[in-house]
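Engineer: Coordinates only, no sequence provided:
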């Protein structure tokens, strides 16, 4: 049963399909075959939400993003972004969205950042007063003051990505699509970008669709994760739900001031790593709760430190992909 369109949704996708027809053999006379990139995917994103959109290479992410951006036309299905059909209402559509492609630039290499923003002002028809306010706000939030007069080709990757985000927001879009926004950035630059996106959503109610291979971006930003694979939606839930259903095990790390002793573990716990001064135990908290396991090993001779943790987001997503491999 189809869910009715909601005025609270910034993005609505229904039964979206995209088929690429390719010609084999490198000749226009060669045989053709169809590649199903998107196989009837459906989802919606409410206004003001940060949603992660993830999947392995070849899953269909880029195709979906290009359709949402108005770059591609689907083979079938329904898409509404801010109530508009992206490929049919392109001029109005692009005026209301911002897009950052981590490996492509929308600024001009030989222009300064300030000149590039001014050119985008003219392209989007932003009046001078609003442009001045937005430029000042973005320069302050993204620490662009020192690079406004530098050409884009002279910028470091971190500086360029901050400038790209400013360029995508100079016209006050309602929706921001981020495709690999922190690719290649150092740790301080990643933290700065994440903090800015959080503030943007909190203070201005901007809807954000984030696609990335950096799972720490997803963990830090996304209220919800949509997982795509083989052109289909494999999961759509808060990340904690994905963690619970995919890899609920916990990790107990034990440090010793000498050689770790041999030990017998209760059902649900397994020794996974042993070094000259440490042990790592993986356990299922549904079979053996963490406090009970810690109490079980707490009296071991030479025990120096105990840490309980969860698997990393990378481990969880890797396991999820493996479980859904074709």
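Structural biologist: Arrived safely, thanks for sending. The structure presented is a predicted model; accordingly, all values stated were derived computationally and were not measured.

Engineer: rest of the way, CA atoms for contacts and neighbours
Structural biologist: Will do.

Engineer: hey, where'd the strands end up in the protein?
Structural biologist: Under the criterion DSSP state E, strands of the chain are mapped to 9-23, 32-46, 50-54, 76-81, 97-101, 175-179, 207-211, 224-229, 232-237, 250-256, 269-275, 278-283, 303-309.

Engineer: Now the fourth one: buried residues?
Structural biologist: Right, the one you point to is strand 76-81. Within strand 76-81, the residues scored as buried using 16 or more other Cα atoms under 10 Å are 78-81.

Engineer: and what of stretch 155-165?
Structural biologist: Within stretch 155-165, the residues scored as buried using 16+ other Cα under 10 Å are 155, 157-165.

Engineer: cool, stretch 233-240 as well?
Structural biologist: 233, 235-236, 239.

Engineer: which residues make contact with that stretch from outside it?
Structural biologist: Residues from elsewhere that reach stretch 233-240, judged by Cα atoms under 8 Å, 6 or more residues apart in numbering: 41-42, 219, 222-228, 242, 324.

Engineer: So what's the gap between that stretch and the chain middle?
Structural biologist: 13 Å (Cα atoms, centre = their mean, to the nearest Å).

Engineer: ditto for stretch 182-190
Structural biologist: 14 Å.

Engineer: picking up where we left off before, tabulate the strands of the chain in TSV, adding columns for distance to residue 185.
Structural biologist: Putting the strands of the chain into TSV (distance: least, Cα to Cα, whole Å) gives the following:
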stretch	distance to residue 185
strand 9-23	29
strand 32-46	27
strand 50-54	19
strand 76-81	30
strand 97-101	14
strand 175-179	14
strand 207-211	16
strand 224-229	22
strand 232-237	28
strand 250-256	30
strand 269-275	32
strand 278-283	32
strand 303-309	27
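
Engineer: quick one, what contacts the nearest residue to residue 83 once chain neighbours are set aside?
Structural biologist: Closest residue to residue 83 apart from its sequence neighbours, by Cα to Cα, 6 or more residues apart in numbering: residue 10 at 7.5 Å. Shown in contact with residue 10 (Cα under 8 Å, 6+ apart): 44-47, 80-83, 175, 207.

Engineer: Would you check how far apart residue 10 and residue 268 are?
Structural biologist: 44 Å (Cα to Cα, to the nearest Å).

Engineer: before we go on, here's another structure to hold up against the first:
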């Protein structure tokens, strides 16, 4: 199976300038400026196979968008090699952009004041898509994304959910083999998200479209991607199956206790010290959450101790979800997994 994306030793550094204080400092700044080098992406390597759907995740400032901008040819790397669809995105720009689709949740590629279908027609000309190919492909896209009623409307009249569905359609006018999605469901309601996810699955199955998805919404990742690449401070800290991540890190149970009289967290920690329990107080619900290794003997021992020592009003056992697993990894580092 061929690779759609090959990244080796990729780095992107930015200069951050700082001003000196006072008139004297301002004068000195005219001749020499103080700066420090900031690494947004720090020596990363990964490959994405054709037809794969990969989640590219990390906290704000981890380097996700910088990577996407280098992979799409918007930014030049400081160091390292990138081959996307068999080309160097920066050097073979014109030929390269014909083979990718990009959706940035925060930026539009549609023309604000003209009808949506006029934007599509302009993009069709930009990409030299033959009429018959366009008709057949776009009819499918328009129907699946349910945007037919929106085609005559100017973009500025659309809601965010409507606009994002049209943005996705615009990125697919030329049916590219590779799609970059940067926060495509940001601010959307649940029904629109489900529609977009369903659509992405369909184009992946029908056209074997490769999809690289960055998002803060981990339910997008769970619904679409079998593999995740996780970034922290510009470095890859995990690259592998989402299932393995859940198996290694999701091997925890969360117990929620509501007490008649709320005890001090220090007292709970003392009582369960040898069981290695992480206690947190949920201020809103007024309940305590205990995170413990998912072993039946430990869980029943924990419940036994708590019920013996305190009057418990209510108790729930939750499996940990992907969001908590990721948060755990960021807080405690990868060494656990």
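Structural biologist: Nice, thanks for sending it over. If you're wondering where the values come from, they're calculated on a predicted model, not measured in any experiment.

Engineer: how about residue 200 of the second structure, what's its match in the first structure?
Structural biologist: Aligned against the first structure by TM-score structural alignment, residue 200 of the second structure finds its counterpart in residue 197.

Engineer: Burial check on its match, number of neighbours?
Structural biologist: For residue 197 of the first structure, the tally of surrounding residues (other Cα atoms under 10 Å) stands at 19.

Engineer: and what of residue 99 of the second structure?
Structural biologist: Residues within reach of residue 99 of the second structure, counting by other Cα under 10 Å, total 17.

Engineer: Can you find the partner of it in the first structure?
Structural biologist: Per TM-score structural alignment, residue 99 of the second structure is aligned with residue 96.

Engineer: Give me the neighbour count for the closest residue to that match other than its chain neighbours.
Structural biologist: Excluding its sequence neighbours, the residue lying closest to residue 96 of the first structure (Cα to Cα, 6+ apart) is residue 173, at 4.6 Å. The tally of other residues near residue 173 of the first structure (other Cα under 10 Å) stands at 17.

Engineer: Now do the same for the residue nearest to residue 83 of the first structure: its match in the second structure.
Structural biologist: Under the alignment (TM-score structural alignment), residue 10 of the first structure pairs with residue 4 in the second structure.

Engineer: Show me what residue 178 of the second structure aligns to in the first structure.
Structural biologist: Aligned partner of residue 178 of the second structure by TM-score structural alignment: residue 175.

Engineer: list the contacts for residue 111 of the first structure?
Structural biologist: 150-152.

Engineer: Aligned counterpart of it in the second structure, please.
Structural biologist: With TM-score structural alignment as the criterion, the equivalent of residue 111 of the first structure in the second structure is residue 114.

Engineer: gap between that match and residue 158 of the second structure?
Structural biologist: 12 Å.

Engineer: Then residue 333 of the second structure?
Structural biologist: To residue 158 of the second structure, residue 333 of the second structure is 42 Å away according to Cα to Cα.

Engineer: go on, residue 212 of the second structure?
Structural biologist: According to Cα to Cα, residue 212 of the second structure and residue 158 of the second structure sit 26 Å apart.

Engineer: show me what contacts the match of residue 200 of the second structure?
Structural biologist: Counted by Cα under 8 Å, 6+ apart, residue 197 of the first structure has contacts residue 221.

Engineer: roughly how far apart are it and residue 51 of the first structure?
Structural biologist: Residue 197 of the first structure is 12 Å from residue 51 of the first structure, by Cα to Cα.

Engineer: With residue 174 of the first structure instead?
Structural biologist: Residue 174 of the first structure is 14 Å from residue 51 of the first structure, where distance means Cα to Cα.

Engineer: And for residue 110 of the first structure?
Structural biologist: 34 Å.

Engineer: if you count what's nearby, which of these two comes out ahead?
Structural biologist: residue 51 (25 against 13).

Engineer: Tell me if I'm right that the more buried one and residue 210 touch.
Structural biologist: Yes - contact criterion Cα atoms under 8 Å: residue 51 of the first structure and residue 210 qualify, at 6.1 Å.

Engineer: any shared contact partners between the two?
Structural biologist: If you check residue 51 of the first structure and residue 210 against Cα under 8 Å, 6+ apart, the residues they both contact are residue 222.

Engineer: sorry, back to before: residue 310 of the first structure: which of the buried residues of stretch 233-240 of the first structure is nearest?
Structural biologist: Proximity of those to residue 310 of the first structure (Cα to Cα) peaks at residue 239, which lies at 13.2 Å.

Engineer: what does residue 223 of the first structure align to in the second structure?
Structural biologist: Under TM-score structural alignment, residue 223 of the first structure pairs with residue 226 in the second structure.

Engineer: no, scratch that, I was asking about residue 56 of the first structure
Structural biologist: Residue 56 of the first structure maps onto residue 59 in the second structure, by TM-score structural alignment.

Engineer: Okay then, goodbye and thanks.
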